[in-house]
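Engineer: no sequence on this one, just coordinates:
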């Protein structure tokens, strides 16, 4: 973009006048059938003046355009800013019959001339930048307005994703014009810094110190060469810097010194020299004698001011041609003194406003006196020349046709600036590697100088300082593509996330956006937010989010773990079944006649029947069979046998299932964690959980639409302390306990394989990949993507993964006690409860025995008429003797008649059961001192043992080993 004066060819004419900046006015006259047209005298050496003369000559030779009209011209000079003299000269031209006034370029003088033309209805044609937006009645301007300039620049800034921009200008008019960049408001993530460029070197040094690499330059054309020289002097001419010049004549300047250092230079142009029609006009213009070669510059292109002058003359000619078809052309007969308007001026102005043709500056159309349907070509400097890389129109806006041109620096002797981040095992200092490959202290040294240099065939000693997966991958890519690189750590030690309030990015993403780095090679996740501001290569590693948690120290020892194989409800059901079956057996045995037996079968009509399945015996039978032990009770009836069979089948299945499940519970150690999935983690509140601050995992939860993840994000957002700045900090918090770290599976896998106290919980929450970040439109994206795909197909990336994740000797030795298929030995902690049950049972049996002892002594004391204590003492003395049998102390015979034997018969003799009828082995022969005798009391006959007194049944105490 130029100063309004610099685009006007009339200003260039005035520059040729010695010692004075003059503006000129042109009066164009028409003469029909030999009438003369008066023009001002020519100003030699001006391309705009020569283009004006060439246009007049070309129109006069064109028989299809105004065949009966000959144009003549007159040239007058006016001093800059002298509106009075300019108006006086304009009145003179109008009085002489001028049909149209061209110029001047000075905005102040031009405003007065425009007012004069409006009052007299004389068309006024301009080719300067007019900062006034008001519609003028008789003014037509071929120059694009400031809004077109501002929109084209804003579209370019948006495409290039510039966020920090320096705007250099030289005068107030340029500043006013460039203010369109910040209207109505610039995006929040875009920062403009306006600088008046009085001293080019000092201004550029200040911009460099501020870390600004993108500039919009609007300086006067005569100073543009000096500005380019200042760039070379302070060496701001490498690929990191981008200069967009707000001039339409960038092709007119010598840029040879900038072609081979890959500096970015862009500009818009109005004259499409590649168009065949335009090229034909320029070739014919070059043949215009004697001034044709002076119209075009050294690069064989026409300046914009000369092209606009040419198009202005042709616009007037087309309007006059349309007017000549409608009426007879007559010179204007008005004057400033009379103040009368030209009768045909309105018609001529309307016809000029309606012209539609293709000129040197593109399509010529007007709307309310302003240019419409304007097309601007975007040029960019390449190694050989300026090339067209896009075009801008008011309807379609910016259309880039060659995206790679903005970042394609070639690969020969190119040194790329690469940013990365310390992250084990991707990028880590060698000096921090611990013995055995276990825990590494990889805390970021933020004060470290990031100027680490490396690359293919480089002489640096980067391998002595850093290593890791990223370093190996970067070396493979550099070797394959043949570039060098400068490596540095990202200053804020962050991957990059957008601040939702300020819309600013941090971390490595910001480094790419601000062109501080050409590549971001790190375990950086590809996501939508990052992809919208930078480009990514194909992923070199696929992954997902997973939960890192600390393994519990072991399953807690439970004394009654032998009860674990069966659920509590099952134990209750077994108890109920035991009671039910026992009662059923008792009832069925009572009703079945086959379970009743006469205890004295030799005594006819004794009337005594006995049932072995009393209530106690029924419970005993059930519990004994449940424990798979022998029992002296055998069912005889079919019904009771059916009950027993069903119960045995039930106990067979139950005991077998219990035994099998007990082995699984007690012989295989199960590490039970409090959480088994992300749902468990979200539903509880005892275990804290968090992510890496300013990372893609945090972004995943923040932007997720799933209610589960939104709930987890609300939890983390309300507790900022759960976020960590590095992976190592997160792992350390996990090891401290009561914390779960949501991290990427690749990093998690590395940590789990090197620390046996860590484990992965659940499955992957998503699927994504790591990619190399590049600026938007960078050709390195496609080159690196192809190289990555080639390395993946050859298995190189997998080899690197195995090297840094699964290398022998670097992983921890986990417990392998079950690898040989041997069961673990059971400890007292596993089955100690069985011993507790045994001891409790024995204690309970002893208590029952004591109760039975006391109860029996009480009964005997009543029979023997002795005190309870005396009876208990006698029984206790006899019981504590260790012999198999001893002589029991004799009782008083006077009381023997009061004891009764359980085998008494009412009459008919004595029944002595044989050994076959006894349910127990026969007693040994009576020792000496013990007599077998019979006695009868009132009829019944009893079988007794001498020395025992009455009818008490024999006891082991009745025998003596002497």
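Structural biologist: Happy to help now that I have it. In this text the structure is predicted, and so the values were computed from the model without any measurement.
Engineer: CA atoms for contacts and neighbours, from now on please.
Structural biologist: Will do.
Engineer: so where's the longest helix in this structure?
Structural biologist: Among the segments of the chain that qualify as a helix by DSSP state H, the longest is helix 828-864.
Engineer: gap between that helix and the chain center?
Structural biologist: 70 Å (Cα atoms, centre = their mean, to the nearest Å).
Engineer: Next: stretch 144-159.
Structural biologist: For stretch 144-159, the distance to the chain centre is 34 Å (Cα atoms, centre = their mean).
Engineer: List the contacts of it.
Structural biologist: Contact with stretch 144-159 is made by 1, 129-131, 177-181, 370-371, 374, 392, 394, 397-398, as judged by Cα atoms under 8 Å, 6 or more residues apart in numbering.
Engineer: this is the comparison structure:
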């Protein structure tokens, strides 16, 4: 058993010894034959001697091994760590990488303290492709040699078989291919490729950053590789088409035909590098390499393939993610001469074998780099393991009755999770670190894009920081500008003034495609952009005349679009330029440039006739409730003033200050006077009444302050209401439209405005949409049709504010109602992923900054095609217009009504007064009225008259002669008698009237009981009234109380007492039997 074990443990040394002994025996045999070639017995002797020598050599070798093991001595073979490898036949790349990696790793071991003098030795076994059975035999054979790790193979089934055996014996297994399967809890596989979940996240970040959103297709070769796209597929907003790159009827073209029919422009391609060129050729033949197509290759080493024949094919985008950064041919990896030697050897081997149809340059493949780093990781693990225990290779057998695991395997694998910094600097794929599930962390992926000069780096993705763009925007812009230069772009449009207008057509009426055959704001703007960027273009009208909306779905359930949007999606046009609104729905299927014009939805309505001010427009500055409040305030304050004045003792004053002994006081604030006082204040006029008490003055001051504010506010608003002729529109906003159904309203069918209301969530807009959707007749197919309906009246058209402004400037019957319903912009539409978007957007921003677009807007909105300006609609800029009779007619009406009411009141006063006077004068009312009216309307008459009408009549009597004079005298005497009977004693003019009446009597008239008295310079002769004569037969009444300066006189048979309290007042009392005790008071000057 010891001999067997020794031979098994020193298999190579034993084989070398046997070979040496065999050569020695052969040389001896030849020499012997030369001496005696015919001696047969001697030949048998030589044979026996050779076998004896061989036996003695084997015994000596076995004894030496046993002695060394017994004494614990180390031989040269004990300082060897074998690294097994199971590779497919013809796989020279990994073999070269393994041998060169071992050389570099041995240098690392030599520089270490614990493993100085140790070395790694590769043991490579070959199998046929995907031969899992022979792979099992070879891995068992390697285990019997005491290997510390096993590399390969690359085929899936064979690699899985080797992985399971290594896990059973706890021997690290190094994989170089991408393992898509989830790692088991206790696996022993070391794979430096990213885990598929991590790669999927990196791919998703790259697509979100660099590739425009569009429909995506996945093309794969190995079904296991679909795990790369698991996260991306789960997070996709739209369905992703997945197809396998497999032949059907000997060709791959059917795959590309299906993808082209699906109008997919972004492709995620995961096929082996050796099939890449064939894929590109088919894509080019199927016309799927335009500037709108984007290809992302997920297999390693795409950047090593020469794709010069496909560089910038009409701007198509080709990119890839790689674990190994690219190094130009004239640069080095900076990892020492051995790595450069490996690089050159692999390049020559690949060129000789023609594994790829074309290699770009001598760049290391990713598999060789990961194997190189894995061997460095193994050397690092062995170095760290020897610090804690003695590492001895263990020979394991797959046929042993009692199979054992390698005791140092778990510890070695644990130390291989990470490497020190000095060793990490020598790796090709960056520092190597694994988490608890043996998923590589803290690493980077590099993004490369195919340009005119080859693959160039776009950015770098890190597992911790995400994607970081390293390519300068200026470089990308220059590349796209180069693509645009001298290109002829196809432009689709809709003829809609002032944006696009047709100038020239052919014989059939079809617009010519040349730019000079078109005009409008958009055409002028496009000319500026084309001159700035350097491209040419042709223009054609969209086939169906629509801007673009969803009009159904195809067999796959995808939305189909009409109009300009549909042509962009189908790549029938490169640009769509018109009054094309940028919306969320359109942004999902196409790209837009920076908005070149901002706008919003507005309501177009027919301009109403100017409403003339109504008769009482002067009342408009204050609303009806305010007028009511003012009236209520006037009444309430007047009443409060009346009450306060009555209560306050300081408002009661002596009406005759010169009579201090007067016991009567007077209050001037009666209810009517209070109303009159407040009315005068309100009208900014005065009155003869003034408050005296502090309380009444306080109330009056507050009322004056109130009237000041109200009158000032009224005056300030009065000018605006009288000078501005307002247009009374039945609608003022979208809310007004939604509240009524009399006025119809609608939008352009299928346009952005239509979609806005269809998807509205605001209650007002939803209500409007419900109204419009139930009445399809309110929608129009063209803007001109909607404007025509507005002119007819009873219809409101909802459209963009720019169009509303344009047509309102040219038609004074149209106007915009209310404000903007939303905010959006016009942009130039491009197919998704178009490389021209950034260049066009930059040009638009430049022209906006230089105000070129504003000048174009002013040209097409304010100057072009305007025959009649609506200047009369706008306010007069030279100043306010004068007031016409329409504005102030109401004031005249109020004046006329007030005057008429005053005249009516005068007539009532006149009638009541002269009805009583006619009764006193004993003459008809008509005669009395005519006489008084003649005096009143006399233009040149006196402005004064007697205070008593009897004196006035006396003057008239003196001026008369004849019989008429006698009749008038009799009537005057009767009036005097009646006045005395009524106890009315007028002032001294009464005496004049009595004298005139006495003088006018005829001589035949008796004068019974009459008397004459001269008073005041004239003589009065009065006839005693009958009532006085009757009263003489009765006893006289008691005398009145004495008065100051009392005088008595007799008049008309009656006794009177005259007393004077002051020079301006006199009191007359009847001393006779008539109304005893009554007193009358009268005031008259002097």
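Structural biologist: Thanks, I have it. Please read these numbers as outputs of a predicted model, since none were measured by experiment.
Engineer: Superpose the two chains and report the TM-score.
Structural biologist: Comparison of the two superposed chains (TM-score structural alignment, normalised by the length of the first structure) gives a TM-score of 0.65, and 825 aligned residues with a Cα RMSD of 6.8 Å.
Engineer: Return the mean post-superposition distance for the longest helix of the first structure against the second structure.
Structural biologist: By mean Cα distance after the TM-score superposition for the first structure, the fitted helix 828-864 of the first structure averages 7.1 Å away from its aligned residues in the second structure.
Engineer: Buried residues of the helix or strand just after that helix, list them for me.
Structural biologist: For helix 828-864 of the first structure, the succeeding helix or strand toward the C-terminus, using DSSP states H and E, is helix 868-879. Across helix 868-879 of the first structure, burial judged by 16 or more other Cα atoms under 10 Å covers 868, 871, 872, 875, 878.
Engineer: Also stretch 877-892 of the first structure?
Structural biologist: Buried-residue list, stretch 877-892 of the first structure, by 16+ other Cα under 10 Å: 878, 885, 886, 887, 888.
Engineer: Show me how far it is from its chain's centre.
Structural biologist: 91 Å.
Engineer: now do stretch 612-621 of the second structure
Structural biologist: Counting by Cα atoms, centre = their mean, stretch 612-621 of the second structure comes out at 43 Å from the chain centroid.
Engineer: Mind listing what's buried along that stretch?
Structural biologist: 613, 615, 616, 617, 618, 619, 620, 621.
Engineer: Quick one: end-to-end distance for it.
Structural biologist: 16 Å (Cα to Cα, to the nearest Å).
Engineer: list the contacts for residue 525 of the first structure?
Structural biologist: Applying Cα under 8 Å, 6+ apart, the residues near residue 525 of the first structure are 696, 768, 769, 770, 771.
Engineer: hmm, 10 Å instead?
Structural biologist: 495-496, 531, 536, 539, 541-544, 695-697, 744, 768-773 (Cα atoms under 10 Å, 6 or more residues apart in numbering).
Engineer: List the ones among the residues you listed that fall in strands.
Structural biologist: 536, 541, 542, 543, 744, 768, 769, 770, 773 (DSSP state E).
Engineer: Write the PyMOL selection for whichever of these are buried.
Structural biologist: Here is the PyMOL command that selects the buried residues among those (16+ other Cα under 10 Å):
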select buried, resi 536+541+543+744+769+770+773
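Engineer: Tell me which two of the buried residues of stretch 877-892 of the first structure sit farthest apart.
Structural biologist: 878 and 885 (9.7 Å; Cα to Cα).
Engineer: Near residue 320 of the first structure, how many residues? Count them for me, please.
Structural biologist: 23 (other Cα atoms under 10 Å).
Engineer: and it, what is it in contact with?
Structural biologist: Here residue 320 of the first structure is in contact with 30, 65-66, 69, 99, 314, 326, 329, 347-349, 351-352 (Cα under 10 Å, 6+ apart).
Engineer: Run through the strands of the stretch 851-962 of the first structure in chain order.
Structural biologist: For the stretch 851-962 of the first structure, the strands defined by DSSP state E, counting those that start in this stretch occupy 904-905, 932-936, 941-945.
Engineer: in the first structure, which residue is closest to the centre?
Structural biologist: residue 696 (2.9 Å; Cα atoms, centre = their mean).
Engineer: Count the neighbours of the equivalent of residue 362 of the second structure over in the first structure for me.
Structural biologist: In the first structure, the residue paired with residue 362 of the second structure is residue 300, using TM-score structural alignment. Using other Cα under 10 Å, residue 300 of the first structure has 16 neighbouring residues.
Engineer: can you check residue 939 of the first structure too?
Structural biologist: Neighbours around residue 939 of the first structure, by other Cα under 10 Å: 13.
Engineer: Would you mind measuring from it to residue 908 of the first structure?
Structural biologist: 9 Å.
Engineer: and what of residue 567 of the first structure?
Structural biologist: Distance from residue 567 of the first structure to residue 908 of the first structure, by Cα to Cα: 61 Å.
Engineer: quick revisit: could you check the angle helix 868-879 makes with the longest helix of the first structure?
Structural biologist: 120 degrees (axes from the mean of the first three to the mean of the last three Cα atoms, to 10 degrees).
Engineer: From residue 1083 of the second structure, how far out is residue 3 of the second structure?
Structural biologist: 169 Å.
Engineer: cool, and residue 549 of the second structure?
Structural biologist: Distance from residue 549 of the second structure to residue 1083 of the second structure, by Cα to Cα: 99 Å.
Engineer: More neighbours: which of these two?
Structural biologist: residue 549 (22 against 10).
Engineer: from memory the more buried one sits against residue 565, does it?
Structural biologist: Yes - look at residue 549 of the second structure against residue 565 with Cα atoms under 10 Å: they come within range, at 7.3 Å.
Engineer: which residues do these two both contact?
Structural biologist: residue 586.
Engineer: rewinding a little: pick the one among the buried residues of helix 868-879 of the first structure closest to residue 109 of the first structure.
Structural biologist: residue 872 (142.7 Å).
Engineer: mind checking the SS state of the residue nearest to residue 77 of the first structure when sequence neighbours are not counted?
Structural biologist: The shortest distance from residue 77 of the first structure to any non-neighbouring residue, by Cα to Cα, 6 or more residues apart in numbering, is to residue 24 (4.3 Å). Three-state call for residue 24 of the first structure (DSSP: H, G, I helix; E, B strand; the rest coil): strand.
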